[in-house]
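[1] The following comprises the amino acid sequence and a computationally predicted model.
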Amino acid sequence: MQHLRWLLLPFSLVYGLVVIIRNWFYDAGLFKSHEFELPVICVGNLEIGGAGKSPMTEYLVRLLKDQYNLATLSRGYGRNSKGFITATATATATEIGDEPSQFKHKFPDVTVAVCEDRVAGIQQLKTEHNLIILDDAFQHRAVKAGLNVLLFDYNHLQKPKFVLPAGNLREPFSGRWRADMMVVTKCPDGLTEQQITKSYEQISPLNWQPLFFTSIAYQPLQDLQGKLTDTVIDADTTIFLLTGIANPKPLVQHIRQSTTNIIHHNYPDHHRFTLKNIAKLACEFFACRSQKKLIITTEKDAQRLGVQELIPTLAQLPILVQPIGIEFLNNGRQAFDTLLLNYVREHTQYN
């Protein structure tokens, strides 16, 4: 399949040229980028798929929510609705998208909003909030964020840097130079100096662009209601893994540290689970003769399981959720936090 994508290189050249011209129009002021008086932090990446934007957004919310009246603003990918919506406590992934639904579930006291037009969304939020965090908006040039945090998946740094459709980049790799801060995510534990040096060489940040490194921090398993469990996974446990995310490989590797008995029900990113999907999972689960067995899914996937027609079948299954966070490597957390907090303080002092 990868070799077939090389045939798409001519289309990538056209796509890349269009994106370059579009970015030049914004840089030259021919297309308008809207700036706002309040601090706006953008979390984004260059690739399609998951680079860890949601865990980073959640990290920023935890860092800033007690000091500022913040709101998160997302496009709301995969939702059935349109326009500006502020999430309620009962909002579902169908209404607002899976990531915003996850944010509201974890931070019920924080304003979570969705809008395809980020400018219009910020206009709606700015009167009652003094800080906006944009999730996945690095290519949304109509907003000129005050601070752009750009993420790179460590496991993809060595892959060819081609734009869509031959490659996975949304825009040419040179777009990284618009970032104010860069973070290499999903790094292996025990990252060596040699690996760090190679990452610097691959990304080539400018002198004023700090580069940080993080790894995935797997947290204790929870049930679908968010309550911690005392479940212990060992070599005799059979795990039915249900995922609809861009890159489930790190989670599979994490589970393999405890057991190799994994039956993976893997679906495309943002997949809307159907009754047929869950019925197939249930059938295989109950047919499994293992004495110790359970089902694990991700936080984002759990949001898409809250569909009314799925609930009766799900109620019969022991489904647990694997939350994740991020952990800064090489003592980088303090420097990262300081840069974030200084930016927000400097841009809220007159608000």
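    Yes, it's here. Numbering: from 1, shown residues only.
[2] from here on, contacts and neighbour counts on C-alpha atoms
    OK.
[3] Report the buried residues of the longest helix anywhere in the chain.
    Longest helix in the chain by number of residues (criterion: DSSP state H): helix 9-28. Residues 9, 12-13, 15-16, 19-20, 23, 26 are the ones in helix 9-28 that count as buried (16 or more other Cα atoms under 10 Å).
[4] Surely Leu294 forms part of a strand?
    Yes - the assignment for Leu294 by DSSP: H, G, I helix; E, B strand; the rest coil puts it in a strand.
[5] Now do the same contact list for the nearest residue to Thr348 once chain neighbours are set aside.
    In space, and not counting its chain neighbours, Thr348 is closest to Leu38: 6.2 Å by Cα to Cα, 6 or more residues apart in numbering. Contacts for Leu38 (Cα atoms under 8 Å, 6 or more residues apart in numbering) come out as 126, 130-132, 347-348, 351.
[6] Likewise for Ile278?
    Contacts for Ile278 (Cα under 8 Å, 6+ apart) come out as 310, 313-314.
[7] and what of Gln303?
    92-93, 98, 101-102.
[8] which residues sit against stretch 51-69?
    Contact with stretch 51-69 is made by 43-45, 70, 99, 103, 110, 128-131, 133, 135-136, 151-153, 185-186, 324-326, 337, 341, as judged by Cα under 8 Å, 6+ apart.
[9] here's the one I want to compare it with:
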Amino acid sequence: MLLKPFSALYGGITDLRNRLYDNGFIKSIRPAQRCLSIGNLTVGGTGKTPAVEYLIRLLGQLDPSLAGGLATLSRGYGRDTTGFRIASPTDTAATLGDEPLQLYHNLGHAATVCVGEDRADALAQLTRLRPEIGTVVLDDAFQHRAVQPQLQLLLTDYNRPFYTDDPFPGGRLRERRHGAKRADLVLVTKCPHEPSDTERAQITAKISQYTRPNTPVLFAGLRYDTPKQFIDNQSVEAITGPVLLVSGLADARPLAQYVTETFGLWKHAAFGDHHAYTRADVDQLLRDCPPDTWLLTTQKDEVKLSALLTDSERKRRLAYLPVAMRFWRDTDAAVLEQAILSVYKKR
């Protein structure tokens, strides 16, 4: 209650900024590449990275000729470097950011992974350095209005939809709810089950209060795959729980629930989102984890933890959970495909 006036002030400031863009007082650019934006209204925790990976793989399936011509661009939150950077084999989470590094490991040659705080400048540099790239997926770019994407995909967490939230600092919104009007599609992420027709209709009605008329609302969940060992990235079929779960996420509840139901949860070492692990953290975690107990974490955390481990420590029972986005209904996946195809027909 005490923070409501500050939320109103923050919301007013973001409203003013959006009006300046809407009315042309602040200019935005249409870059040389086709740009598809993935973002949210809230601060973190909506599953953007799995959505980016899904979109890159979908683009490659829809048009195999795009091979070599796809890229992702994000800010690179949490990195120690600044400016535009194209991912390379020597990069770490410290130089690239944990989520871009995860994308780089997962996507391989499917896409060029880039980071840059100034999206417009980064796209200009990408045009100069990699002119063959014609399509860029902009990660966490809903509020980065200096660039005009051809498609805006807005994500909202099933467990905390934006229509129940308030602007910072009283809530977790980066701008007021009506910012959703800029979205071409809304994707409800992290659905723990397939929503019934009634639930879909209820959620869609609440979202539609803030979007343009007839904006599609799609529903997706997370699919956790077989854990993989730190030492060799090989799948581990026979993890016997309970396990020590380590996470540095904005919202680890869906992960903790899955681990509890699948393996059994002995202990959860929960760190803040994008936590920069230290050697002291690693020492404490290894002390807490008995030799016969598996330490299980996310791939986002593994790319940071693994860099701190010795070769002998990697041989311990350490594994990470690969995760991917999945649509609950094929019809929702088809709506996204058609929206993407329409972008290519316009150019």
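    Noted; the coordinates are in hand. These figures come from a predicted structure and were not determined experimentally.
[10] So how do I select the buried members of the contacts of Leu38 of the first structure in PyMOL?
    Entered in PyMOL, the line below selects the buried ones among the contacts of Leu38 of the first structure, by 16+ other Cα under 10 Å:
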select buried, resi 126+130+131+132+347
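[11] which of the contacts of Leu38 of the first structure lies closest to Leu251 of the first structure?
    Ile132 (30.1 Å; Cα to Cα).
[12] Please pull up the equivalent of the closest one in the second structure.
    When the second structure is aligned by TM-score structural alignment, Ile132 of the first structure is paired with Val136.
[13] For the helix or strand encompassing its match, which helices and strands make contact with it?
    If you go by DSSP states H and E, Val136 of the second structure is part of strand 135-139. The contact analysis (3 or more Cα pairs under 8 Å, 6 or more residues apart in numbering; DSSP states H and E) places strand 135-139 of the second structure against strand 34-40, helix 48-62, strand 70-74.
[14] That strand vs the first structure, average offset?
    With mean Cα distance after the TM-score superposition for the first structure, strand 135-139 of the second structure departs from the first structure by a mean of 0.6 Å once superposed.
[15] Might you report the residue contacts of the match of Ile132 of the first structure?
    The neighbours of Val136 of the second structure, taking Cα under 8 Å, 6+ apart as the test, are 33-36, 70-73.
[16] Distance to His274 of the second structure for the residues you listed - can I get that in JSON lines?
    Shown next, in JSON lines, are these (distance: Cα to Cα, whole Å):
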{"residue": "Gln33", "distance to His274 of the second structure": "29"}
{"residue": "Arg34", "distance to His274 of the second structure": "29"}
{"residue": "Cys35", "distance to His274 of the second structure": "26"}
{"residue": "Leu36", "distance to His274 of the second structure": "24"}
{"residue": "Leu70", "distance to His274 of the second structure": "26"}
{"residue": "Ala71", "distance to His274 of the second structure": "22"}
{"residue": "Thr72", "distance to His274 of the second structure": "19"}
{"residue": "Leu73", "distance to His274 of the second structure": "18"}
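[17] Scan those and report the most crowded one.
    Leu73 (28 neighbours; other Cα atoms under 10 Å).
[18] picking that back up, how about the helices and strands packed on strand 135-139 of the second structure, which one is nearest His178 of the second structure?
    Nearest to His178 of the second structure among those is strand 34-40; the distance by Cα to Cα comes to 12.2 Å.
[19] List the superposition-based mean deviation of the closest one with respect to the first structure.
    Strand 34-40 of the second structure, aligned to the first structure and superposed, deviates on average by 0.5 Å (mean Cα distance after the TM-score superposition for the first structure).
[20] Where in the first structure does that strand fall?
    Using TM-score structural alignment, strand 34-40 of the second structure corresponds to residues 39-45 of the first structure.
[21] how distant is the matching stretch from the center of its chain?
    12 Å (Cα atoms, centre = their mean, to the nearest Å).
[22] who's in contact with it?
    The contact list for stretch 39-45 of the first structure (Cα under 8 Å, 6+ apart) reads 51, 53, 56-57, 130-139, 145-152, 343-344, 347-348.
[23] Which parts of the stretch 51-200 of the first structure are helices?
    In the stretch 51-200 of the first structure, the segments counted as helices under DSSP state H, counting those that start in this stretch are 53-64, 93-96, 98-106, 118-125, 193-203.
[24] Export those helices to TSV and append columns for distance to Ala282 of the first structure and mean neighbour count.
    Listed next are the helices of the stretch 51-200 of the first structure as TSV, based on distance: least, Cα to Cα, whole Å; neighbours: other Cα atoms under 10 Å:
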stretch	distance to Ala282 of the first structure	mean neighbour count
helix 53-64	29	18
helix 93-96	22	24
helix 98-106	23	23
helix 118-125	40	18
helix 193-203	43	13
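[25] Put together CSV for these, with distance to Ile263 of the first structure on each row.
    Formatted as CSV, those follow (distance: least, Cα to Cα, whole Å):
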stretch, distance to Ile263 of the first structure
helix 53-64, 25
helix 93-96, 25
helix 98-106, 24
helix 118-125, 40
helix 193-203, 32
